[in-house]
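Enquirer: Fold the following and give me the result.
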Amino acid sequence: MEITTTYTIETLGTIAFAISGTFAAMQKRLDPFGVLIIAFVTSIGGGTVRDMLLGDTPVAWMRNVNYCLLILFTSIATIFFKTHIKKFKVTLFLFDSLGLGLFTMVGVEKGLLFGLSPGMCVALGTITGCFGGVIRDTLLNTIPLIFRKEIYATACIIGGALYFALVYFNVENNLARFIVIAFIFSLRVIVVRYKLALPKFTY
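Expert: Just a heads-up that it's a prediction; the model follows:
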């Protein structure tokens, strides 16, 4: 059951970030090849950085071609159905927020699999959730969300800490996973809806 649930979460996260990357690339009017590249780096960027830090090589998408095929088909399907989705910006935001929650959970569990401390697991969850978006935004010549005042990485950190709090209070593991993913997604929606942000430092 554990393996099945983890694989399902990772698959959903890959789909969510592939859609997010595809919409981001289409907003910048990239050609089809460029759209596919951005979809790939958005989906695999965080996991690649995580696996390299752990020394878990070859990285996950190199060991399992199904991830590459999933990203390819998801991106193509998103391009095909783009005419049915008018609000690109809203769609990008929603799928990016969903992917953030899903991949944060994947990163936390990968850290646990390697026997790391809770703090390091939360850090890995944050890296897994955020770095695909960082690479995507950098390639698209946009300041990554993680470096702006918007609450982004903070949502991953709080969500990761929440997971360990739930485990401490003996919440069933699958329920804890769902709560964390829903929390990160909801926090992002609330933050953007009410324009909440961390303070900026000026000099």
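
Enquirer: Please make it C-alpha for all contacts and neighbour counts, starting now.
Expert: Fine.

Enquirer: how near is residue 52 to residue 105?
Expert: According to CA to CA, to the nearest Å, residue 52 stands 18 Å off from residue 105.

Enquirer: sorry, that was for residue 164
Expert: Going from residue 164 to residue 105 by CA to CA gives 11 Å.

Enquirer: Between the two, tell me which one has more neighbours.
Expert: The residue with more neighbours, out of residue 164 and residue 105, is residue 105; 32 against 19, by other CA atoms under 10 Å.

Enquirer: I have a second one here; can you model it like the first so I can compare?
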Amino acid sequence: MSAQPPLLLALDLIGTFVFGLNGALTAVRATRLDVVGVVTLGMMTALGGGVIRDVLIGAVPPATFQLWYYFALALGGGLIAFALSRKLHRLEMPITVLDAVGLSVFAVMGAGKAVEYGLGVGPAVLLGVITAVGGGTIRDLMIGQVPTVLRSELYAIPALVAATLTVAAMGIGIYGLSAALVAASACFVIRMVGVHFNLNAPEPPGSRDQRR
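Expert: Below you'll find the model as predicted:
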């Protein structure tokens, strides 16, 4: 895969760190895990989606195991969440914002890498979404929860939009830093609008009545 522009690489690294932080913090809130469990779940959140993508497209060993700084950032995020778990609730909104940045960049980078490895439109879009939400899905399953991406909030939909825009831009030959930032920005805006207005994806008709 071609080298990432410095700005996208920086955002990718920030996303890895924040996903590690957010994933470990979610584990702290939901379970009684020790430091090994908390940090492990943080790292899975940060790295899991990218590993799944790389294995599926045959880019092995996955980039996570070749570039030490991804591993180190995920580990650092998990350790900080464990050490400062009592205080991190005060930073919930900044963490949510940075998590949206990570979601946006991972969706773009995941879809772009899939296209560069020769996948078609549908599979490339799907792998972009998997890159963005796969780690969090693994975390939720390991702590015995229905994955957040399947039950609430606008999370997968923004990633789907970013991945689709990325694949479309590459298909018509205009993909570059500007196009990548536009796709990531679209994901970020949709995600944050969903957070601000507490929006969720549509539910099956009558599902709310059944919960009453």
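
Enquirer: so how far is stretch 123-133 of structure 2 off the chain centroid?
Expert: In terms of CA atoms, centre = their mean, to the nearest Å, the centre of stretch 123-133 of structure 2 is found 10 Å from the chain centre.

Enquirer: Which parts of structure 2 are helices?
Expert: Remark: helices assigned in structure 2 by DSSP state H are 6-30, 35-57, 63-66, 68-83, 92-116, 121-142, 148-151, 156-171, 177-197, 207-211.

Enquirer: so residue 109 of structure 2 makes contact with residue 128?
Expert: Yes - counting by CA atoms under 8 Å, residue 128 is a contact partner of residue 109 of structure 2 at 7.1 Å.

Enquirer: Show me which of these two is the more surrounded one.
Expert: Neighbours were tallied for residue 109 of structure 2 and for residue 128 using other CA under 10 Å; the higher tally belongs to residue 128 (36 against 25).

Enquirer: That one pairs with which position in structure 1?
Expert: When structure 1 is aligned by TM-score structural alignment, residue 128 of structure 2 is paired with residue 125.

Enquirer: Tell me how far that match lies from residue 198 of structure 1.
Expert: Applying CA to CA, the value for residue 125 of structure 1 to residue 198 of structure 1 is 20 Å.

Enquirer: how close does the residue nearest to the spatial centre of structure 2 get to residue 36 of structure 2?
Expert: The centre of structure 2 sits closest to residue 132, judged by CA atoms, centre = their mean, with a distance of 3.1 Å. Residue 132 of structure 2 is 24 Å from residue 36 of structure 2, where distance means CA to CA.

Enquirer: One more: residue 85 of structure 2?
Expert: From residue 85 of structure 2 to residue 36 of structure 2 the distance is 14 Å (CA to CA).

Enquirer: Which one's more surrounded, the two?
Expert: The neighbour comparison of residue 85 of structure 2 against residue 36 (other CA under 10 Å) goes to residue 85, with 17 against 12.

Enquirer: count of neighbours near the closest residue to that one other than its chain neighbours?
Expert: Using CA to CA, 6 or more residues apart in numbering and skipping residues adjacent in sequence, the residue nearest residue 85 of structure 2 is residue 25, 6.6 Å away. Residues lying near residue 25 of structure 2 (other CA under 10 Å) number 26.

Enquirer: Residue 171 of structure 1 now?
Expert: Using other CA under 10 Å, residue 171 of structure 1 has 14 neighbouring residues.

Enquirer: The residue nearest to residue 85 of structure 2 -> structure 1?
Expert: When structure 1 is aligned by TM-score structural alignment, residue 25 of structure 2 is paired with residue 23.
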